[in-house]
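Chemist: I would like the atomic coordinates for the input below:
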Amino acid sequence: STVKLSTVNCQLSTVNYQLSTVNYQLSTVNYQLSTVNCQLSLSAGRV
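Modeler: Below you'll find the predicted structure:
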C-alpha cells in the first residue's frame, strides 16, 4: 500500500506543478492586461 500511496502522491505533485505553471501564465497575462488597461486609462485621461 505504501507504493500505491507514493504513486498517488507523485501524480498529485505532477498535477500541482502543472496547475502552478498555468497559474503563473495566467498571472502574467493578467499583469499584461492590467498594464494595457492602465495605458488606455492614461490615454483616455489626456483626451
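
Chemist: Only C-alpha atoms from now on, for both contacts and neighbour counts.
Modeler: OK.

Chemist: The helix or strand harbouring L42: how far from the chain's middle?
Modeler: Element membership for L42, per DSSP states H and E: helix 2-46. Chain-centre distance of helix 2-46: 0 Å, with CA atoms, centre = their mean, to the nearest Å.

Chemist: Another for comparison:
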Amino acid sequence: MCGVNKNNLAVLYNQGVDRMKQPFTTICEKIAEWLPRLLVVLIKLLIVK
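Modeler: Just a heads-up that it's a prediction; the model follows:
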C-alpha cells in the first residue's frame, strides 16, 4: 500500500459503495412499483377461487 494515503482509500471505498448501492436502489424502486400490482392480482385470484 505504498503511496496510498487514507483519504484516497476512503474516496475509493465510498465510490465503490455508491456503485454497489445504485443497482440495489433501482431494484428496490422496481419492486416498490410492482408490489401493489402483484398484490392486486393475488387478491383477485383469491376472490375468484
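
Chemist: where does the TM-score land?
Modeler: Once superposed, the chains reach a TM-score of 0.65 (TM-score structural alignment, normalised by the length of the first structure), with 47 aligned residues with a CA RMSD of 2.2 Å.

Chemist: circling back: now the helix holding L42 of the first structure on the second structure. Mean distance?
Modeler: Superposed on the second structure, helix 2-46 of the first structure shows a mean distance of 1.7 Å to its aligned residues (mean CA distance after the TM-score superposition for the first structure).

Chemist: And for L46 of the second structure, the neighbour number?
Modeler: Neighbours of L46 of the second structure under the rule other CA atoms under 10 Å: 9.

Chemist: nope, V8 of the first structure is what I meant
Modeler: 12.

Chemist: likewise the one 3 residues further on?
Modeler: Applying the criterion other CA under 10 Å, we find 12 residues in the vicinity of Q11 of the first structure.

Chemist: quick one: it and Y24 of the first structure, what's the gap?
Modeler: Between Q11 of the first structure and Y24 of the first structure the computed distance is 20 Å (CA to CA, to the nearest Å).

Chemist: swap in T14 of the first structure?
Modeler: T14 of the first structure is 15 Å from Y24 of the first structure, by CA to CA.

Chemist: Look up how far L9 of the second structure lies from the residue nearest in space to the middle of the second structure.
Modeler: For the second structure, the residue sitting closest to the mean C-alpha position, by CA atoms, centre = their mean, is F24 at 1.6 Å. Per CA to CA, F24 of the second structure is found 23 Å from L9 of the second structure.

Chemist: ok, now V17 of the second structure?
Modeler: From V17 of the second structure over to L9 of the second structure (counting by CA to CA), the distance is 12 Å.

Chemist: what do you get for I43 of the second structure?
Modeler: According to CA to CA, I43 of the second structure stands 50 Å off from L9 of the second structure.
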